[in-house]
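Colleague: Give me a 3D structure for the following:
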Amino acid sequence: MTSEFSKYHALGNDYVVVDPGGAFKPSPDAVRLLCDRHFGVGADGILYGPLEPPVPGAPVALRMFNSDGTECDKSGNGLRMFALHLAETYGGVWAGGAGFPLRTAAGDVPVRILDLASGLVRVGMGRPELGQLNEELEAGGRRLKVTALDNGNPHAVVPLDDIAAELARELGPLIAGHARFPGRTNVQFLKVLDRRTAAIEVYERGAGYTLASGSSACAAASAAHALGLVDDEVAVHMPGGRIDVTIDSEGSEGPKGAVTMTGTAERIADGVFSDAFRAKLVAA
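Modeller: Next up, the predicted model:
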């Protein structure tokens, strides 16, 4: 039987890729069921696409969903995974090393497969919209300095001397749901190691604590750059691995401050739903 889904991860941040032609339709209940790690396939989110048959030279559209059933405008890791999925599934121009655009709810995004064998993908994340730098915020009885920005998703970057998964799990939901962010926000706890290296712990508004996040790595690098803490090229380390972020501070290849992200993704498996589970997805 033809595969109904593919499972990918990017540095431990895992997604299920589902073709719109199958039984799964992305209602909030169906997304939550498919992402459930006990009763479903299990994932941090869903990549639903391509929405139309891919045509060389035209943007390839997809929809992205968080594990809580909400739709995500743009996921850096998700884009790398989907680009790799196109290359591995359709071959041709998508696997040939030339750049091509993906169409998201936040706009078109340029991607390029740098090395198909290792799953190395480069993504142009555009120029973020920066808010107030080092805005004071109280959460969990602590006064924190937060830099908010939007790079297709909202983020709140919190520079600290020390970061840990436990801290992200404790303070992440308090900041994500803070009254300062009525639409909720993703949160990055940032430790700058030197001018070219940083580490982050991530709490995502739609998936909770996450091993890695591409848009979060870009947000943290952009905030650190705006604060004068890092140079134009930053290696961002997360529990799941490393993403290399470049900030075009001179505007030499596009808008000044535009961000490019490079990192790996990997296909884990292709699968077929059981008849019983497929029926649950259809009914959800």
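Colleague: contacts and neighbour counts: CA atoms only from here.
Modeller: Fine.
Colleague: what's the helix or strand for residue 14?
Modeller: Take DSSP states H and E as the rule and residue 14 turns out to sit in strand 13-18.
Colleague: Check which helices and strands the helix or strand following that strand sits against.
Modeller: Sequence order places helix 28-35 as the next helix or strand after strand 13-18, per DSSP H and E. Judged by 3 or more CA pairs under 8 Å, 6 or more residues apart in numbering; DSSP states H and E, helix 28-35 is in contact with strand 45-48, helix 275-283.
Colleague: Among these, which comes closest to residue 77?
Modeller: strand 45-48 (10.5 Å; CA to CA).
Colleague: and the closest one, which residues are buried?
Modeller: Residues 45, 46, 47, 48 are the ones in strand 45-48 that count as buried (16 or more other CA atoms under 10 Å).
Colleague: Now show me the structure for the sequence below, then we'll compare the two:
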Amino acid sequence: MDTLHMAVAFTQFCQKQKISHKERVHLLEKAGSLLALDPSPYEKELQALPRHYPSNWKAVSILDQEYPKRLARISRPPAILFTSGGTLAFLNAPFVIAVIGSRRPSSYGIEVTKRLAREIALHKIPIISGGARGIDALAHLAALSYGAPTAAVLGCGLDICYPPEHKALFQRIEQQGLLLTEFLPGTAPRRNHFPARNRILAGLCDAVLVTEASQSSGTLITAGYAADYSREVFAVPGSILTKHSQSCHDLIRDGACLVESIDDILNVFSSEHEDCF
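Modeller: Next up, the predicted model:
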């Protein structure tokens, strides 16, 4: 039995039994590792699993050295992460930023995101996002194009491509970074998965940059988690004549740092992370 199969069986069992994240972590800590768990409670789940999973899939428990340190410190960390692609090591880099925003950005939002994400990537700062249409995709593409590592945090299982038109993008992300999720293989995207995904996104980073978002955007959920986790929140202002920037203006009004250029981000963190900049 390998770690991935044990992780899937353990997670399936915990979901069926409605075992909380906190209790899952306790069970792992009590055993010492995933493979040290007594497999007998999970025999039914183990027997139903496929013999093989893709070779680039991994399961990382909160006890593992490569589990992201920032994420481990949030109030409700996932006991297990499922990943596809490379190592998680870059998520423990000195500085990691999440770039997020609207799924339907304006031409202004597109241009601003491309410019800022490019400048961040040129500093080789890891860029994470949610793999969604719009701003998320632009952020990932900038990292891929300019040589920065990137991770897409999914609201579904690793074997589900959502949105479906991002298959090529996700394949590129797997080659240069990784896909990451707390959801089991075979889990379809559902509306309630994305707030859960957003807490992971906020937990993985030092700062969240919102480049454009309307008041109905789920981006505010991520920004809210970021504030709860004492992450820095940055927002790009836009026109008062359009709804596209309403959330950014609200965030700035509530204390987010206004961003006009990469310098506004670097100035906040350069004293803490001189080696990064």
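Colleague: TM-score for this pair?
Modeller: Remark: TM-score between the superposed chains equals 0.32 [TM-score structural alignment, normalised by the length of the second structure]; 152 aligned residues with a CA RMSD of 6.4 Å.
Colleague: picking that back up, nearest to residue 109 of the first structure among the helices and strands packed on helix 28-35 of the first structure would be which one?
Modeller: strand 45-48 (15.0 Å).
Colleague: and the angle for the longest helix anywhere in the first structure with strand 13-18?
Modeller: Taking DSSP state H as the criterion, the first structure has its longest helix at helix 76-90. Between helix 76-90 of the first structure and strand 13-18, the angle comes out at 40 degrees (axes from the mean of the first three to the mean of the last three CA atoms, to 10 degrees).
Colleague: Out of the buried residues of strand 45-48 of the first structure, which is nearest to residue 113 of the first structure?
Modeller: For the buried residues of strand 45-48 of the first structure, the minimum distance to residue 113 of the first structure (CA to CA) is 17.9 Å, reached by residue 47.
Colleague: Could you check how far the closest one is from residue 203 of the first structure?
Modeller: Here residue 47 of the first structure is placed at a distance of 20 Å from residue 203 of the first structure (CA to CA, to the nearest Å).
Colleague: Repeat that for residue 136 of the first structure.
Modeller: 19 Å.
Colleague: just residue 61 of the first structure next, same as before
Modeller: 27 Å.
Colleague: Mind checking which of the two has more residues around it?
Modeller: Ranked by neighbour count (other CA atoms under 10 Å), residue 61 of the first structure and residue 203 place residue 203 first, with 31 against 19.
Colleague: Packing partners of whichever strand or helix holds residue 45 of the second structure?
Modeller: Taking DSSP H and E as the definition, residue 45 of the second structure sits inside helix 43-48. Packed against helix 43-48 of the second structure by the contact rule (3+ CA pairs under 8 Å, 6+ apart) you find helix 3-16.
Colleague: quick one: the helices in the stretch 51-200 of the first structure?
Modeller: Assigned by DSSP state H, counting those that start in this stretch, the helices in the stretch 51-200 of the first structure fall at 76-90, 92-95, 165-176.
Colleague: before we move on, what about the stretch 51-200 of the second structure?
Modeller: 69-72, 107-122, 135-146, 167-176, 193-204.
Colleague: can you give me the angle the third one makes with helix 167-176?
Modeller: Right, the one you point to is helix 135-146 of the second structure. Orientation check (the same axes, to 10 degrees): helix 135-146 of the second structure against helix 167-176 gives 50 degrees.
Colleague: how about helix 135-146 of the second structure: buried residues?
Modeller: Buried residues in helix 135-146 of the second structure, counting neighbours by 16+ other CA under 10 Å, are found at 135, 136, 137, 138, 139, 140, 141, 142, 143, 144, 146.
Colleague: Out of those residues, which two sit at the greatest distance?
Modeller: Maximum distance among the buried residues of helix 135-146 of the second structure (CA to CA): 16.6 Å, for 135 and 146.
Colleague: would you turn the helices and strands packed on helix 28-35 of the first structure into TSV with distance to residue 142 of the first structure?
Modeller: Converted to TSV, those look like this (distance: least, CA to CA, whole Å):
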stretch	distance to residue 142 of the first structure
strand 45-48	31
helix 275-283	43
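Colleague: Next, the contact list for residue 172 of the first structure, please.
Modeller: Shown in contact with residue 172 of the first structure (CA atoms under 8 Å, 6 or more residues apart in numbering): 187, 202, 203, 204, 208, 209.
Colleague: Skipping its backbone neighbours, what lies nearest the second one in space?
Modeller: Put plainly, it is residue 202 of the first structure. Excluding the flanking residues, the one nearest residue 202 of the first structure by CA to CA, 6 or more residues apart in numbering is residue 188, at 4.8 Å.
Colleague: returning to that earlier point: dump the buried residues of strand 45-48 of the first structure into CSV; add distance to residue 282 of the first structure as well.
Modeller: Shown next, in CSV, are the buried residues of strand 45-48 of the first structure (distance: CA to CA, whole Å):
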residue, distance to residue 282 of the first structure
45, 18
46, 16
47, 17
48, 15
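Colleague: quick revisit: any idea how many residues pack against the residue nearest to residue 202 of the first structure?
Modeller: Neighbour number of residue 188 of the first structure under other CA under 10 Å is 28.
Colleague: Over to residue 30 of the second structure?
Modeller: What residue 30 of the second structure shows, counting by other CA under 10 Å, is a neighbour count of 11.
Colleague: Which secondary structure state does it sit in?
Modeller: For residue 30 of the second structure, the assignment made with DSSP: H, G, I helix; E, B strand; the rest coil gives helix.
Colleague: how much space between it and residue 221 of the second structure?
Modeller: Taking CA to CA as the measure, residue 30 of the second structure falls 33 Å from residue 221 of the second structure.
Colleague: Repeat that for residue 152 of the second structure.
Modeller: To residue 221 of the second structure, residue 152 of the second structure is 17 Å away according to CA to CA.
Colleague: Could you do residue 85 of the second structure as well?
Modeller: Following CA to CA, the distance that separates residue 85 of the second structure from residue 221 of the second structure is 27 Å.
Colleague: Please say which of those two ends up with more neighbours.
Modeller: residue 85 (21 against 16).
Colleague: The more buried one against residue 152, yeah?
Modeller: No. Under the criterion of CA atoms under 8 Å, residue 85 of the second structure makes no contact with residue 152, lying 10.7 Å away.
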